[in-house]
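Undergrad: below are the sequence and a predicted model; questions follow.
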Amino acid sequence: MQLLVYRIAYPFLWCISKLPFFLLYFLSDLLYYIVYYVIRYRRTTVTDNLTLVFPEKSKNEIKEIRKKFYRHLCDMFLEMIKSLSITRKEILERYKVVNLDEFHEMEKRGKSTIGFMGHYASYEWSNAIDLVSLNPCVGIYKQVKNKYFDQLAHRIRARFDSRLIASHKVLKQIIRDKQQGEVCTYGMISDQSPKIGNAKFWTNFMGIKVPIFLGGEVLATKLNLTSIYMHVEKVKRGHYEVRVIPIAENSGEMDQFYVVKEYLRLLEQQIRTKPEFYLWTHKRWKHRNATIPADAIVH
C-alpha cells in the first residue's frame, strides 16, 4: 500500500515541482481558498493556539493573523514540493545567509556546531545552507512512516550533497563523526512537544508553561558542541534570509538548560514580531493543563 501511494503521488508532485514560480504561487492562492474556506484544515486548532498565546488581541486581529498564516502555509507546502527539482541557482537566490562571513568564522574554529531551528518561516529549504558552508551540513529529522517518502526526503537532500540522520540514531552518528575527525554543522527543529512520559523539563514558551523537547540540549551539552540559532525571516514571497546567531561556543560549559532556554527566547521573539509565519497547526501547547511529573524540573 505504501508503494502504491508513493507511485500515484510522486509523478503528480514532480509535475508541480517543474512549474515556474509565478504559476506555483498562483496554485498556492487557489490552494489557500480550498484549505481555508472549504476544508477548513485545523482552523479550530489554529484559532485556539493564537487566542491562547495572544490573549490581548481582538477576534479581528486573530482572524487576520490566521488568514496570513494559511497563505504562508500553502506557500511553504508548494515550496516543499518545488524542492524536488529546484536548481542550485534558484535556491541560493531565494534562501540567503546574510552574515555568511560570521558563520564561516565559526566553522573555521574546527569544532562541530548544532543549529537550532523552529517551525518558523521556511525550514524546508534549509539544506541550501550546505551550498555555502565550509563544513558538511547534516539534517536531523524524524523518519516518515512511509519508507518510500522517507527515501524521497533523502534524495531531495542528496541533490545538494546534504546528509540526513534519523533522530534516534543521531547521538551515535555524531560521536562517530567526531572519532573520524569530521567537523559538521548539524541542524534540527527543536520546538516539538515531547510525549508526556518524557516531559522532564517544563518552562514558559509564549507565556504558557509546557514541557520542552530536550534532544538538542542534550546533544549540545553532552558533546560540547557550538550552539547557534538559525534566525529565518520571510522577506517576501519565496524569498528568505537566514541570520546565524551564536548561543554558546562551548555548550557543555553552560548552566543546565541555558542552550534550550536561549533558543526558545530567540524563537519566541520572532513569533511575537511576525506570528503569521509560525506553524500554528502544530499542537505545541497540548500538555499545558497536564499534571507535571514529580521528577520533572520546572523553570
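TA: It's in. Residues are numbered from 1 along each chain as shown.
Undergrad: make it CA atoms for all contacts and neighbour counts henceforth
TA: OK.
Undergrad: how about the helices in the stretch 151-299 of the chain?
TA: Using DSSP state H, counting those that start in this stretch, the helices of the stretch 151-299 of the chain run over 170-179, 215-222, 258-273.
Undergrad: residue 264 and residue 204: what is the separation?
TA: Distance, residue 264 to residue 204, by Cα to Cα, to the nearest Å: 9 Å.
Undergrad: use this one as the comparison:
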Amino acid sequence: MPLTLLYGLAEVLYFLMAYVLRYRQRVVLENLRNSFPEKTAAEHKKLAKQFYRHFAQLIVEILWLREATPAQLARRVSFPNKHIITDKLAQGRSMLALGSHEGNWEWILTSGALQINAPAVGVYQPLNSPFFDDFMYKLRTRTGAELVTMRETIRYMAASQDRQQLLCMLSDQSPSNPKNRYWTQLLNQETGFYTGADRLVGQFQLPVVYVSIRRLRRGYYEAVLTELFDGNTPLDPEQHQITEAFARAMEKDIRASPADYLWSHRRWKHKRPVGE
C-alpha cells in the first residue's frame, strides 16, 4: 500500500489511541509532567496529542518497510554528515552509533544499511511474542542490516574484531539489572541507563557517534551525527563518560522536539535505590 494511503490509516489510529482507547494515557501524561514541570496541564495535553499523531504515523511507516524500495528509503532518510562514519571505516576502524527512541529509529537503521558502505549491525532485545519478533526481525534486515541480541553483543564483537562494521544501539531503555546501570539526571529526573556502551568502548576502544534523528516533515527524516569519542585513547568504563555524553545529547534532542519521543514507554519505572 502506498505510504500516502497508509497516512490516512494513521489518522484513524491517532483518533483511536488518543480519544477512544486512550492508549497508555496515564503513562504518557505522567512522563510529560515529570519531564516538563514548567509547562501547564494544557500544554502537557497538547504535547500528548502531538505524540499520539507522531506514534500513529510511526506505526504505518514501520509497516511500509515491508514494501519500501532502497531508492524510496534513500529519498526519505538523509545522512548529511555521514563522512564522520565512513572516514573512520575507511581507516579500518569499526564504530559504535548510539541513538534513542526519537523520530523514526527503524528507518534510520534500515536506510543506514543502504547508505553506509559497511555492515550495519543493530543491537536488539527479542520481543516476547515469537510472531512479532519474527515480523520485526524480517523488517529490520530486509535492506541488508544485521542484528545481534543485547546479550550476545560483547561476544559478537570479540569474535569479529577483524571486520569493519557499524554497531548501532538504542541506549535509552530502562535497565532492571542493578549491576548494569548508571544513574544520571535526564529531564529533571534520576534516570538509569544501560552501561553496555561504556563496556564496549572500554573493551574494544570503538569510536562513538550520537545519532540525532530529526523529522523534517511527515515521512522525511535526517540523521545528524555528533562524535562523542574518537577512539584514540583508552576510557575507563566505570567513569561512564560515553553514557553521560549520550544522555546530554539525547536530552537536548527531546527538548528540541518533545512530541517525537516515545512517551508511552515506561522509561522511569525503575527508581534509584538508596545508596546506589
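TA: Structure received. Worth saying up front: this structure is predicted, and the values here are computed from it rather than measured.
Undergrad: on that earlier part again, the more surrounded of residue 264 and residue 204 of structure 1?
TA: When residue 264 of structure 1 and residue 204 are compared for neighbours, residue 264 comes out ahead with 23 against 16, by other Cα atoms under 10 Å.
Undergrad: pretty sure residue 115 of structure 1 contacts residue 190?
TA: No. Between residue 115 of structure 1 and residue 190 there is no contact, the gap being 9.7 Å when judged by Cα atoms under 8 Å.
Undergrad: of those two, who's got more company?
TA: residue 115 (27 against 20).
Undergrad: from residue 177 of structure 1, how far off is the more buried one?
TA: 16 Å.
Undergrad: likewise for residue 14 of structure 1?
TA: 34 Å.
Undergrad: now residue 3 of structure 1: closest residue in space that isn't a chain neighbour?
TA: residue 148 (6.6 Å; Cα to Cα, 6 or more residues apart in numbering).
Undergrad: nearest to residue 237 of structure 1, out of the helices of the stretch 151-299 of structure 1?
TA: Ranking these by proximity to residue 237 of structure 1 (Cα to Cα) places helix 258-273 first, at 17.6 Å.
Undergrad: now that closest one: which residue numbers in structure 2?
TA: Residues 241-256 of structure 2 are the counterpart of helix 258-273 of structure 1, counting by TM-score structural alignment.
Undergrad: and residue 111 of structure 1, how many residues sit next to it?
TA: There are 19 residues near residue 111 of structure 1, going by other Cα under 10 Å.
Undergrad: assign it to helix, strand or coil.
TA: Secondary structure, DSSP: H, G, I helix; E, B strand; the rest coil: residue 111 of structure 1 is coil.
Undergrad: just give the nearest non-adjacent residue to it, would you?
TA: Of all residues beyond its chain neighbours, the one nearest residue 111 of structure 1 is residue 183 (5.9 Å), with distances taken as Cα to Cα, 6+ apart.
Undergrad: which residue in structure 2 aligns with that neighbour?
TA: Using TM-score structural alignment, the partner of residue 183 of structure 1 in structure 2 is residue 164.
Undergrad: from what I see, that match and residue 92 are in contact.
TA: Yes. With contact defined as Cα under 8 Å, residue 164 of structure 2 reaches residue 92; the gap is 6.0 Å.
Undergrad: neighbour count: these two, which is higher?
TA: With neighbours defined as other Cα under 10 Å, residue 164 of structure 2 and residue 92 compare such that residue 164 has more, 18 against 13.
Undergrad: distance check, that one against residue 206 of structure 2.
TA: Noted for residue 164 of structure 2: a distance of 11 Å to residue 206 of structure 2, by Cα to Cα.
Undergrad: ok, the most centrally placed residue in structure 2 to residue 250 of structure 2 distance?
TA: Centroid-nearest residue in structure 2: residue 100, 2.8 Å away (criterion: Cα atoms, centre = their mean). Using Cα to Cα, one obtains 7 Å as the distance from residue 100 of structure 2 to residue 250 of structure 2.
Undergrad: for structure 1, which helix is longest?
TA: Among the elements of structure 1 assigned as helix by DSSP state H, the one spanning the most residues is helix 59-82.
Undergrad: lovely, talk soon.
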